[in-house]
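**Q** Mind looking at a prediction? Sequence and model below.
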Amino acid sequence: MRLTATPRTTALRAAALVASAAMVVVGVQTGSASASGDRDSGGLPLTLSASQRTAAIQEAQSGASATAAKIGLSGKEKLIARDVVKDADGTVHTRYERTYDGLPVLGGDLIVHEAKAGRSVTKANDATIALPSTDASLAPAAAKKSALSAAADQKTAKADGQAPRKVVWAAQGKPVLAYETVVTGVQKDGTPSELHVITDAASGKKLYQYEAIETGTGTSTYSGTVPLTTTKSGSQYQLNDGARGGHKTYDLNQGTSGTGSLFTNSTDTWGGGRQTAGVDAHYGAAVTWDFYKNVFGRNGIRNDGKAAYSRVHYGNSYVNAFWSDSCFCMTYGDGQNNKNPLTALDVAAHEMSHGVTAATAKLVYSGESGGLNEATSDIFGTAVEFYANNKTDVGDYLIGEKINIYGDGKPLRYMDKPSKDGKSKDSWYSGIGGVDVHYSSGPANHFFYLLSEGSGKKTINGVDYDSPTADGSKVTGIGRDKAQKIWYKALTTQFTSNTNYAKARTGTLNAAASLYGNNSAEYKAVAAAWSAINVK
């Protein structure tokens, strides 16, 4: 396969698809509410340049002490501004992290909404922080030992625990003094591990753990002849996209660390051999960037104009792909026997969408928030696949349908009826937080399908769907474009680190009210779609 590249040519306007961050395992209302009509402009975010965004964050930080007092935080609590989103109607959403007596508060993130109607706050946890002391009775060494034990239970190879840091654990129940220990190593399938373990600083009890490396799985990729943006350096061309924040694509040459070698070529015609995986990854990154910018006005994964980077040919016969926020990069293995690199467009986009989640809501990759994290990547992966309008890979509501992970042509997941994969859940139930995040994502994927297309039988781009509802109701869709805007607005202005399904319902309703009005057909459709998957 030969892939043609043209220097300084932007990647195909509508050219590639976005997929999911973990492909598979083998109430506050903002803005004014219109009673009717499409308010699509007022609630959408303004596009800020990198310098404007930086200035907005600095301004928020300069007033953080006053804001903390206004929203009722104690004198020991301080706010650290992390992001600012400004809507066209004048509403400003400022996302903060929190400290208590100088210690990071895990699960203490919050969003302050400033609208014409007044100020409101969305908190990850409403519990009051009032610790009797920040002196720990448990030694750091004991917390590290507990974390290494947790890694051993996960069968993490080459486990190495970093020095524990003292924190306030506020993500669940009553806030307590704790230690956070990060254990690095290698997971059973060869994926790097960054296991975060939270230990009670008084009792030594393990309170929580989650894996920070977000994974995906697949076996093949094909996207046809595609345009690329490259850079010429001397006599050599490089897979360096100067039009999109300087996104670079590297060949790890079967290594598992570092960046490897930047792909170069004597001509600007790329493809064949080891280059093909690099071209697919580079192309996938470009079209994903274009999707977020052209549809949502987002300037890169962190909205700061700076690119992540891609690494291909990771490990030996590694059948996976993953996003790591610590390196701010996507990494792809070559599949069984190093024959089928996992650089499919949907995989690339899914992984980058994990980065967007990490830069916004920071949905913890465990429990219900982990399922919503996964679903977010599936949702935007699907949205970008339709955006791409690629004849080789037409838009559909099937996840990973091109990678043929099972060898029988079946996709990894189905959005119209998630349980068709044999493991995912169609609807919410009280124990869903204990299900693997790749399958607890099912209800949110199902919600997005219902909101976009509605229930029942239909054929879209040659694919047949038949979407049921938990309560037997009939849902009428509002279209994918509106559905994706509602999810994105909720992700960036409503969701916090521990958002669960109930809070996701509230967040998307708030988003729909801001975009279209709280008596609009869109608002009512959001409520109906959640009810249809048993979130009421």
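**A** On my side now, so go ahead.
**Q** Going by C-alpha atoms from here, please, whenever you check contacts or count neighbours.
**A** Will do.
**Q** quick one, helices of the chain?
**A** Per DSSP state H, the chain carries helices over the ranges 50-62, 64-70, 140-153, 275-296, 345-359, 367-388, 437-440, 442-453, 480-493, 501-516, 521-532.
**Q** Can you pull up the most central residue in this protein?
**A** By CA atoms, centre = their mean, the chain has its centre lying nearest to residue 354, at 2.8 Å.
**Q** so what's that one up against?
**A** Applying CA atoms under 8 Å, 6 or more residues apart in numbering to residue 354 gives the contacts 20, 21, 214, 323, 373, 374, 376, 377.
**Q** re the thing from before, ok, which of the helices of the chain comes nearest residue 104?
**A** Proximity to residue 104 (CA to CA) singles out helix 64-70 among the helices of the chain, at 15.3 Å.
**Q** mind listing what's buried in that closest one?
**A** 64, 65, 67, 68 (16 or more other CA atoms under 10 Å).
**Q** this is the other structure I want to compare:
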Amino acid sequence: MRLTTKKHRISALAATAALVAAGVTAGTAGAAPDKDGFDKGAMPVSLSPSDRTELVKSADTDAAKARTARVLGLGEKQGLEVKDVVKNRDGSTHTRYARTFDGLPVLGGDLIVHRNATGEKTGVTKAVEAEIKVASTDAPKSQKPSLSAAQADAKGSKAPRKVIWAADGKPTLAWEKVLGGKQKDGTPNELHVVTDAKTGEKLYEWQAVHNGTGSSMYAGEVEIGTEGSGGSFTMTDSARGGHETQDADNGNQVFTDTDDTWGDGTPADPQTAAVDAHYGAALTWDYYKNVHGRDGIRGDGEGATSRVHYGEAYQNAFWQDSCFCMTYGDGANNEHPLTSIDVAAHEMTHGVTSATAGLVYQGESGGLNEATSDIFAAAVEFHAQNPEDPGDYHVGEKIDIRGDGSPLRYMAQPSKDGSSLDYWSEDAANVDVHYSSGIGNHFFYLLAEGSGEKTINGVTYNSPTHDDSTVEGIGIDKAAAIWFKALTEEMTSTTDYADARRATVAAATALYGADSTEVSTVEAAWSGVNVQ
């Protein structure tokens, strides 16, 4: 069913997918660049969920993985597990693998194998270059971490598992445990802690619940996808993988209605925030599918879940892989649901990142993870062309999270929020990921719009550069295409800002050619944020 709501504001966008399977090619292999130098053959082909499943399945057979391991020269104890396959219109593929060693998961050992249309290997991108091996997988029982009774009982906790920790470049036998429960502000906790299996020393930790903020009731009257008839309707979008919107204040029950007209545009009606989240999820789904050919967050056509009314006056929103869902609080005084378009797109993009590059949510890779969500939040907002919430390069500008009407983040000059980084420095890895993301956000703005003062959709920006250079932007559509290709085909779990520069240059080169304006602008924009 389709329906119209009354005035309300919104914040939630979903991911979308593609269409092509093993042996199925859309477009022309080896297609020549068009008159603008754009190589359509380097764009991802759209795969139906079943075609994508077949493509992954064919790459994930024991024989196929054994051949790949031989070609890569992996040791006999190393194994490969296919995580994803991207197929381009020219027939080339980019297969993303997780690795094992002697049956143990290798954290930070992921790699991408690039092949041409004939299946010949053309390159490999690795999260770490070090050889994956350890002298022994035996570990002293005395160093096995434990969970306290309270931790063990906490929702989301997981008992320690033995792994190989390789993300820092030195493969080490380790234990990984997950601490559940809740964080201080009420956000669910999924803290991964990795310790040396022989010494007990903590090697790394990261939070698997990806936070973001935003507010809602901004998009005016909208249509949303529902199911039902005869006085019984549910907020289930069958056209977008069965995406459901649920009420966290009512046991995560799917929202229901008798007349298929939802909300009244005010936070007093519990349905209003649900409409916002559901609408945002649909916009995000449509953006990824129609622009990048990705059918759902994982590319498998399956819809995620939106949950609204979480907690009491909770001023945040977050994505969780464990429930394949995004969750929104109601904001200050329960009057500002965090369900605006850009916030929704931000949260669902965390799911896309998890399903592709898997950027670890800590250090520079964590900053890139957050930046990716902000980047596609802007891209979705511009693509939506909603007159009540036109596209801009602010994050959370509708939610008034600070209480003074200012945005949460500024992509053109991130430091305007008082905490985010405009430029890369050696300390970037030690900064909270929501603030180190400023480097990636600033790069993207410069790439899309350029430096200096300008007004876009009624908003005035004045973006500086680290080297006082002038950057001429290439437009948000080209910038987003480059970032998406880099994310899905080049970035790995350990990508830092220097490698993000390499990845985006590679993506721009594939799309527009090595001598193109687009490549030189990518390089100039990175130099503009001090990433060399």
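**A** Great, that's in hand. As the structure is a computational prediction, the values presented were derived from the model and not from experiment.
**Q** picking that back up, quick one: map the residue nearest to the centre of structure 1 onto structure 2.
**A** Matched across to structure 2, residue 354 of structure 1 falls on residue 350, judged by TM-score structural alignment.
**Q** So its match versus residue 357 of structure 2, what's the distance?
**A** Per CA to CA, to the nearest Å, residue 350 of structure 2 is found 10 Å from residue 357 of structure 2.
**Q** that older thread, I'd like the helices of structure 1 as CSV, with distance to residue 309 of structure 1 appended.
**A** As requested, these are exported to CSV (distance: least, CA to CA, whole Å):
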stretch, distance to residue 309 of structure 1
helix 50-62, 19
helix 64-70, 33
helix 140-153, 28
helix 275-296, 8
helix 345-359, 10
helix 367-388, 18
helix 437-440, 24
helix 442-453, 27
helix 480-493, 23
helix 501-516, 30
helix 521-532, 35
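**Q** Contacts for stretch 336-346 of structure 1 next, please.
**A** Outside of stretch 336-346 of structure 1, the residues within contact range by CA under 8 Å, 6+ apart are 16-20, 217-223, 277-278, 280-281, 283-284, 312-313, 316-321, 332-335, 381-382, 385, 399-400, 402-403.
**Q** That one: end-to-end distance?
**A** Using CA to CA, the two ends of stretch 336-346 of structure 1 sit 19 Å apart.
**Q** about what we covered before: going by neighbour count, which of the contacts of residue 354 of structure 1 are buried?
**A** Neighbour-count burial (16+ other CA under 10 Å) is assigned, among those, to 20, 21, 214, 323, 373, 374, 376, 377.
**Q** Pick out whichever of these sits closest to residue 246 of structure 1.
**A** residue 323 (18.1 Å).
**Q** ok, for the equivalent of that closest one over in structure 2, nearest residue in space, not its chain neighbours?
**A** With TM-score structural alignment as the criterion, residue 323 of structure 1 lines up with residue 319 in structure 2. Counting by CA to CA, 6 or more residues apart in numbering, residue 326 is the residue found nearest to residue 319 of structure 2 once chain neighbours are left out, at 4.4 Å.
**Q** For stretch 393-413 of structure 2, measure first residue to last.
**A** End-to-end for stretch 393-413 of structure 2, by CA to CA: 10 Å.
**Q** my bad, should have said stretch 311-330 of structure 1
**A** Using CA to CA, the two ends of stretch 311-330 of structure 1 sit 6 Å apart.
**Q** now stretch 203-215 of structure 1: which residue numbers in structure 2?
**A** Under the criterion TM-score structural alignment, stretch 203-215 of structure 1 matches residues 199-211.
**Q** same deal with stretch 68-75 of structure 1?
**A** Taking TM-score structural alignment, stretch 68-75 of structure 1 hits residues 69-76 over in structure 2.
**Q** How many residues are close by the aligned residue in structure 2 for residue 393 of structure 1?
**A** The alignment partner of residue 393 of structure 1 in structure 2, by TM-score structural alignment, is residue 389. For residue 389 of structure 2, the tally of surrounding residues (other CA atoms under 10 Å) stands at 21.
**Q** Any figure for the gap between the residue lying closest to residue 389 of structure 2 once chain neighbours are set aside and residue 278 of structure 2?
**A** Of all residues not flanking residue 389 of structure 2 in the chain, residue 219 sits nearest, at 5.9 Å (CA to CA, 6+ apart). As judged by CA to CA, residue 219 of structure 2 and residue 278 of structure 2 stand 12 Å apart.
**Q** which residues sit in contact with residue 34 of structure 1?
**A** If you count contacts by CA under 8 Å, 6+ apart, residue 34 of structure 1 has them with 513, 516, 517, 518, 519, 520.
**Q** pretty sure the fourth one is touching residue 35, no?
**A** Yes. Under the contact definition of CA atoms under 8 Å, residue 518 of structure 1 touches residue 35, with a separation of 6.4 Å.
**Q** So those two - more neighbours on which side?
**A** Set residue 518 of structure 1 next to residue 35 and count neighbours by other CA under 10 Å: residue 518 wins out with 21 against 14.
**Q** What's the match for the more buried one in structure 2?
**A** Checking TM-score structural alignment: residue 518 of structure 1 goes with residue 514.
**Q** Next up, the contacts around that match.
**A** residue 508.
**Q** Surely residue 310 of structure 1 and residue 280 touch.
**A** No. Using CA under 8 Å, residue 310 of structure 1 is not in contact with residue 280, being 10.4 Å away.
**Q** hmm, back to that, restricted to strands, list the contacts of stretch 336-346 of structure 1.
**A** Using DSSP state E, 312, 313, 321, 332, 333, 399 are the members of the contacts of stretch 336-346 of structure 1 that sit in strands.
**Q** from those residues, which single one is nearest residue 176 of structure 1?
**A** residue 321 (35.8 Å).
**Q** isn't the closest one right up against residue 332?
**A** Yes. Using CA under 8 Å, residue 321 of structure 1 is in contact with residue 332, at 4.3 Å.
**Q** which of those two has more neighbours?
**A** Taking other CA under 10 Å, residue 321 of structure 1 and residue 332 do not tie; residue 332 has more neighbours (32 against 29).
**Q** what's the counterpart of the more buried one in structure 2?
**A** Match for residue 332 of structure 1 (TM-score structural alignment): residue 328.
**Q** thought its match was touching residue 313?
**A** No. Judged on CA under 8 Å, residue 328 of structure 2 makes no contact with residue 313 at a distance of 10.5 Å.
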